[in-house]
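*Asks:* based on what follows, work out the 3D shape:
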Amino acid sequence: MRAVRAVDETELVDALAAGEVFDCAQDGSRRPVPASLVRQICRSGGAGIDPHGFRLRNAAIVGDLDLAGIELAVPLRFEACAFDSPLICEGASLHALAVTDCPAVPGLLGNGLRVRRDLDLSGSVVTGAHRTVASTSRRSAVWLCEADIGGRLLCLDTRITADGERAVQADRLHVGGNVRLLHAFTAVGEVRLIGVTIDGSLDLTGARILNPDGLALDLADATIGGSFFLIDDADGPPTIQGRIDLNSARVAGQLLIRDAVLREPPGAPVGGPYAKQRSDGTAVSAPRLTVGADVSVEGACDIEGGIDLSMSQMSSLSVTGTARLNAPRRTALNLTNAQVDSTLRIGDGVQVLGTVDLTATRIRGDLTLRGAVLSGADGGRPLLAANGAKVEGSVQLRGLRATGGSVNFFGADIGSFVEAAGAELTNPGNLTLSLHQASVRGSVRLIDGFRSTGHVNLTRAIVDGRLDCRDGEFIESSGSSYDRFGHAISASSAAFRGGMYLAWRAVDGSVDFTSTSTTVLADDPRTWPGRYSIAGLSYDRFGAAGGEPGADAWDSGLRRAWLRGQADYDAGPYEQAARVFRQHGYARQAEQILIDQRADARRSGPDRSVRRTLVDAVYGFTVGYGFRPGRVLWALVALLVAVVVSLQLGPLATSLRATDARGNVYAVDGRLVTVDAVSPSAPGQAPGAGGSTAGGSTADGAAVASTQRPAPDGCGAGQVRCFNPYFYALDTVIPLISLDQRSTWYPDPHAPSGRTAEWWLDLATLAGWLLSSVVVLSFARLARTL
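*Replies:* Got it, this is the predicted structure:
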C-alpha cells in the first residue's frame, strides 16, 4: 500500500484557482493538509481563488487551523475532512463557511465570527470542551457568541458531543435566515442560545438534545422572527432530555411541538445563579414568552415535567392529540397571569397529570377542555386552578374526566356559559367543581350525564343565565375537612337570574341553597335528597323539572312536603312559597302552606308548656292558625241552628217569659199574667172597696193575678217585643248584634224546663262570644299576613 502523500501548496493553489473541489482521498485514506497552508491561502483574502471558493474534500487537516481575524471573500468549505485540532475562526469575516460530513471536528471556536452567507455544519461530528473569554465557568464544543450569520445556520444530521459540558454556546448570536437543527441532529450537552436573534425560523425537526442534568436548550431572551418548530420526522420524534428555557423569548410566528419527547432533569429545580429557583416549568420554562401566532402541542407528545408559560402572551394555545403532560403533585401547565388572545384548548384524549394553573389568566376566546383527562394533583391542589381568571368566551368542560382534585374557578369572570355535559369529576370528600364568587354571563350546565363525586361549590356565584342540572348526578355522602356537612351542592347566597332547573338524576348527600335567589324554580320536589337547606331561597315562580309546562310544578301537596323536608325548620321558605302561589292565583294553596308553616313551627320549636301547645293545637284545628276563619263561621252557624231548633221544637220556648212596664207577664203564646190598674180608695174605706173585680194590688203594692183570661197576643198589643226564634238565636249567639230579643225574653226557672233553658242559653252566649272573638282575631291576623 502506498504511503499517503501530503498535499503540497502548488497543487492546492492550482485546484482552487481552477474553481475545482480539491479531493484529498487516496486509497481510501485522507491526504494530510497542513493547517498552516490553509491559513496562508486564506490570509490572501481569496486572491487567486475562483469565486466558487475554497473547497476541500476528504482532507486530514493537520495542526491548529487558526483563522481568527481573517477576512475571506469567497466561500470556505470542508467536506468529509478530519481535523485533529479545533477550528478557530473567532472574529473572522467569511463569505460562507461549510464544515459538512466531517467525521472529526474537535471543536469550533467562532465567537464574533461574521459570515455573510450560510454556516453549515451538516453531517459533521463535533467534539471537545473548550474555554473562551465568553464564559468564566463553562466549556463548550461549539462557540458562536456574538457571531453574525447573514444566511442560515444549518446542522442537518450533525452530532455534537461536549464531554459533559455545553454542546453549543452562542449567546447573542444573530442569524439572518433560518436555524435548522434537523433530522438526526444530536447534541450531548446544553445548547445555549441566550439572547439570539433569528430573523427566520428555528426548526428542530427530529432533533435530539441530551443534557439530563439540567438545561438542554436555552433560548432565554431570544427573538425569532419566524416560527419555532419542535416536530417529528420520518426517523422518529424529537427528544429533549433536560429543560427547555424560553424565558422572555419572542416568537413572531407559531410555536409548534408535535410528537415530541421532553424529559425534565430529575430532581433539578428551575433557576440558576441569577434566578430564583422553583419547581414549576421543569420541562419547558417559558415565563414572559411572547408568541405572535399559535402555541400548539400536538400528536403523541410525551412531556415529563411541567410547562411554565406564566405571564406569557400568545394568539392561542392548544394541546391536542394523545399528548401527555406528566408532573404529578406539581404544576403540569402554568399560565398564571398569561394572556391568550383567542382560544385555550386541551383536547379530547389529552392526559394531564398535575395542575393546570390559570390563575388570573386572561383568555379572549373560549376555554375548552372537552374530553381531557386530568389527574395526579397533590392533596389539596386543584387539577384546574382558574382563580381570578377572565374568560371572555365560554368554558367548555364536556366529557372532562378529573380525578383526585378540583376544577376551580374561584372569583373567575366568564363572558359566556359554562358547560360540563357528560363530565365526570371525582374527588370524594373534597371539592370537585367550584364557581365560588364567580361571575358567569351565560348559564351553568351540569347536564347529560354530568357526575360529581365530591362537592360542587357555587357559593356567591352570579349567573346571568340558568343553573341547569338536568340528568346530572351529585354524590357526596359524608362530610370532610372541606365540608363537614356533606353537601353535594352548595349554592348559598348565589344568584341565578335565568332560573334553576334541577331535574337531576340523583343526589346522594345534601344540597345547600341558603339565601340563593333566582327567577324560576323548576324542579321535582320528590327528587330532592334527604337533607337540604333552603332558608332564604327566593324565586318568582315554579316551573316543571324538565323545562316543559306541567301540572306538578304547582302541586301544592308536593311543595308542602318539600317544605317540611328541609334540614332545619325555617319560616322563610314557607312564606316565600306562599307568596309565589298567591301571586299566581293559588290563594287557597298559599294559605294551606302558611298553615303548615305554623304547625311545623309548633312541632319544631323549643320545649314549651303543655298549655301553650294545647292552645296552639286548638287554634290550628279550629281556624287553621287564622287562615281558615270559615271553620268558626260554620261553628257559629251550627250553634245558631241548634238554638233555633231548641226554641222551636223543644219545651224550652214554653219557659220563656217577658214582662211589660205594668207588670203583665207574657209567654211566647200570649199574656200569662195580667195586672189591672188599682183604683184609689175613699177615706175610711178598705183597700179594694172601690169595687174592682179584674185584679189589683195588695196594701203593700204587690201585684195580684187578674181573674180575667189572658189574651192570646204574645206581643201584648205592642207592650213587649214579639218573640222570634231566629232573631232570638242571633241575639243570643252573636255578641256584636243586639235585637232586644234576649233582653226581653228570659227563661223562667220555675217553669218546666226553665232551669235547663237558662243554662243552655247562657252556654250558647259564652260559646258565641268565644267563636266570634276567634273569627275577628283571625281576620285581623290574615289581613296583616296579606
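*Asks:* use CA for all of it now, contacts and neighbours both
*Replies:* Fine.
*Asks:* can you pull out the helices in the chain?
*Replies:* Assigned by DSSP state H, the helices in the chain fall at 9-17, 35-43, 556-564, 571-583, 587-604, 610-623, 630-649, 725-733, 754-785.
*Asks:* one more to line up against the first:
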Amino acid sequence: MDDPAAGDGWGPERVVRGAALTWLLLDGGTAEPGHVPALRLAGARIDGSLELDYAEIPYRVTMDACDFRGRITLYSARTRQFSLKHCRLVRFYAANASVDGTLRVHRCQLDGLLKLDGTHITGVLDLDGSVLTNSDGPSLAADRLQVDDHIRMRHGFTAEGEVTLRGAHVGGDLDMSDSRLSNPGNVALTVAQMHVEGDVLCDRIKTVGQVDFAGAKVMGVVRFWGAQLSNPGRKALYGYHLEVGTSLHLNSGFSAEGSIELAGARVTGRITLEEARIMAPGGVALALPHAQAEEVDLRMAQRPQGLVDLRHAVLGIIRDGWASWPDELKLDGLRYDRFENPLPPGQRVRWLLRDGSGYTPQPFEQLALTYRSLGHEDEARTVSLLKERLRRKTLPRPAQVWGVVQDITVGYGYRPMRAVFWLLALLVLGSVVFTVQRPTRAGSGGTEVFNPVIFTLDVLLPVIGLGQGTAFTPTPGTQWIGYLLTASGWILATTIVTGVTRSLNRR
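*Replies:* Predicted coordinates for the structure are as follows:
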C-alpha cells in the first residue's frame, strides 16, 4: 500500500470527501442482523475535515494508510473503537469524547495537535510509533484524560512540543519505553497530578526539556532504565510530592543533564540511582529534601556534578560508596536507619563535613545514633567527640579554652579513661616530688606517718580527706607543686562531671 505522505500523487479513484465520510458515520444506516457495524477504509486521501462533534457513532472505525487533508474532530462525541494506523493527519481533536474500546493512533504522522482533554477511553490508548509535531504549542494535550486500561506511547513514539497528561487517570500502565520527547527550554512531558493504577515505564526514553511528575501518584513502579534526560541548567526531572507505591528506578544507564528534584516524594520501596550519571555543574544535581523511602541506592557511576540535597529526608537503608558522593552535600535533618556499608567514623565524618552550610549538630547526632543502634558504641562516641570539637569553633574565646581543657582531659566525657591516666600521671609526679622533698609536719603536730602517695592523693582529690593534707605542709620549694595538684584536681573533677553529664544527656 502506498505511503500516505505521497497522497498528492494519488488519482481521483482514491480520493474521498470528508463530508461523505461524515454522512456514512452519522446516517449510514443500520447493520444487518448478526453483523458487527464497522467502517473500514485503507489507502485513501480524505479531502476536507471529518466533523463528528457531539456525534453518536455506533460503528467501529478503522482507517489504514490514509492521508487526511483536513482535521478530525470528535469533540464530546460517543464512539466505539476508533483506529487510525499508518495515517497522515493534520489535527485530531477528541476532547471530552467517550470511546467504548480502544482509541488507536498507531504509527501515524500528525502535523498538529492531538487533543484528548477530558476524554474517557474504556480500553487502551495506543499511540505506539506515532510522530507528533506542533510548532505552535503542545503536541499532545490530554489533561484529565481517563483510560481504563493502558496508555502506550512506545516503539519510537516521538513528540515535538509538550506532551501533557496533567490530572489524567490510568487504570493500567503508562508505557513510554523508547519514546522521544522534545521541547527545548520548556516542559517536554507533564504528568503532574496523574494517577496510575499500574506502572510508569520510561525505559530508554530520551527527552529534551523538563519531565514533570509533580503530585503524581503511581501505585506500582516508576522506571527510567537507560533513560536520557536533557535540560541543561534546569530541572531534568521534577517530582515534587510524587508518590510511588513500589519503587523508583533511575538506573541501568540512566543519565540526566540537569537536576533531579524529588522534594517531598514518598516511595514505599526503594529509590535507586545505581550506575546513574547526573550532570548539573554549579547547581543542584539531586534534591530529596523531605523525601521518604525505605531504601535509597546512591552508588552512582560517577560523582554527581552538582549539589546533593538530603535535608530532612527520612530514609531506611542508605547504600552508597565513598567515590559516589559529590563535593557538596546538604544533610541537616536527614534521618536514616542504617548504612549498608557503615565505613569507619573518620570517613563518615568527612562525609558530613561536605555540608558547607556550617556547623549543625543533627547530622552528627544521627550518625552517632546509627552506629549505636548497630552496636558500634566506640564509633558512636568518636562521632560525638568530633561533633563537640567542631562545635567548639563556633563558641566565644573563653568557652573555646574551656572546651580545649575538656577535650584534653576527658574528651568531652566520651573518653573518660583519659581522666584516669591524668590522675595516675599527677599521682606519680607528686609522689616522686614529695619523696625527694618531704613536707614538714604541720604546727598542730600529730602522730601520722608521712606517705608520699597518700599525701599526693589528699592534695589532688578535692572532695576526699585522708588526713595527710592537714598533717603535713609542703616545703617552700614544692608548694607550687601542691597548688598545681590541687588546681588540677578541681579541673579534672569539674570536667569529668560536665563531660559525663553531657554524654548521659545525649543518650
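*Asks:* any idea what the TM-score is?
*Replies:* Between these two chains, after superposing, the TM-score reads 0.91 (TM-score structural alignment, normalised by the length of the second structure); 491 aligned residues with a CA RMSD of 2.3 Å.
*Asks:* circling back: looking at the helices of the first structure, which one is packed in the most?
*Replies:* Across those, averaging neighbours per residue (mean count of other CA atoms under 10 Å) puts helix 725-733 on top, at a mean of 22.
*Asks:* circling back to that earlier point, would a markdown table of the helices of the first structure with distance to residue 522 of the first structure be doable?
*Replies:* What follows is the helices of the first structure, written out as a markdown table (distance: least, CA to CA, whole Å):
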| stretch | distance to residue 522 of the first structure |
| --- | --- |
| helix 9-17 | 91 |
| helix 35-43 | 89 |
| helix 556-564 | 12 |
| helix 571-583 | 13 |
| helix 587-604 | 18 |
| helix 610-623 | 31 |
| helix 630-649 | 34 |
| helix 725-733 | 50 |
| helix 754-785 | 26 |
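*Asks:* nearest to residue 416 of the first structure, out of these?
*Replies:* Among the helices of the first structure, helix 571-583 comes nearest to residue 416 of the first structure, with 30.0 Å by CA to CA.
*Asks:* what is the corresponding segment of the second structure for the closest one?
*Replies:* Using TM-score structural alignment, helix 571-583 of the first structure lines up with residues 361-373 of the second structure.
*Asks:* list the contacts for the counterpart of residue 400 of the first structure in the second structure?
*Replies:* Matched to the second structure by TM-score structural alignment, residue 400 of the first structure sits across from residue 205. Shown in contact with residue 205 of the second structure (CA atoms under 8 Å, 6 or more residues apart in numbering): 176, 177, 178, 179, 180, 181, 224, 226, 227, 228, 229.
*Asks:* how much does the match of helix 571-583 of the first structure stray from the first structure?
*Replies:* When the first structure is superposed, stretch 361-373 of the second structure averages 1.0 Å from its matched positions, counting by mean CA distance after the TM-score superposition for the first structure.
*Asks:* before we move on, back to that, looking at the helices of the first structure, which is nearest to residue 515 of the first structure?
*Replies:* Within these, the stretch nearest residue 515 of the first structure is helix 571-583; the backing value is 10.0 Å (CA to CA).
*Asks:* re earlier: contacts for the match of helix 571-583 of the first structure next, please.
*Replies:* Contacts made with stretch 361-373 of the second structure from outside it, assessed by CA under 8 Å, 6+ apart, are listed as 331-338, 342, 349, 352, 377, 379-381, 383-384, 387, 391.
*Asks:* for residue 361 of the first structure, see how far away the counterpart of residue 247 of the second structure in the first structure is.
*Replies:* Under the alignment defined by TM-score structural alignment, residue 247 of the second structure corresponds to residue 443 in the first structure. Summarising the geometry, the distance separating residue 443 of the first structure from residue 361 of the first structure, computed by CA to CA, to the nearest Å, is 21 Å.
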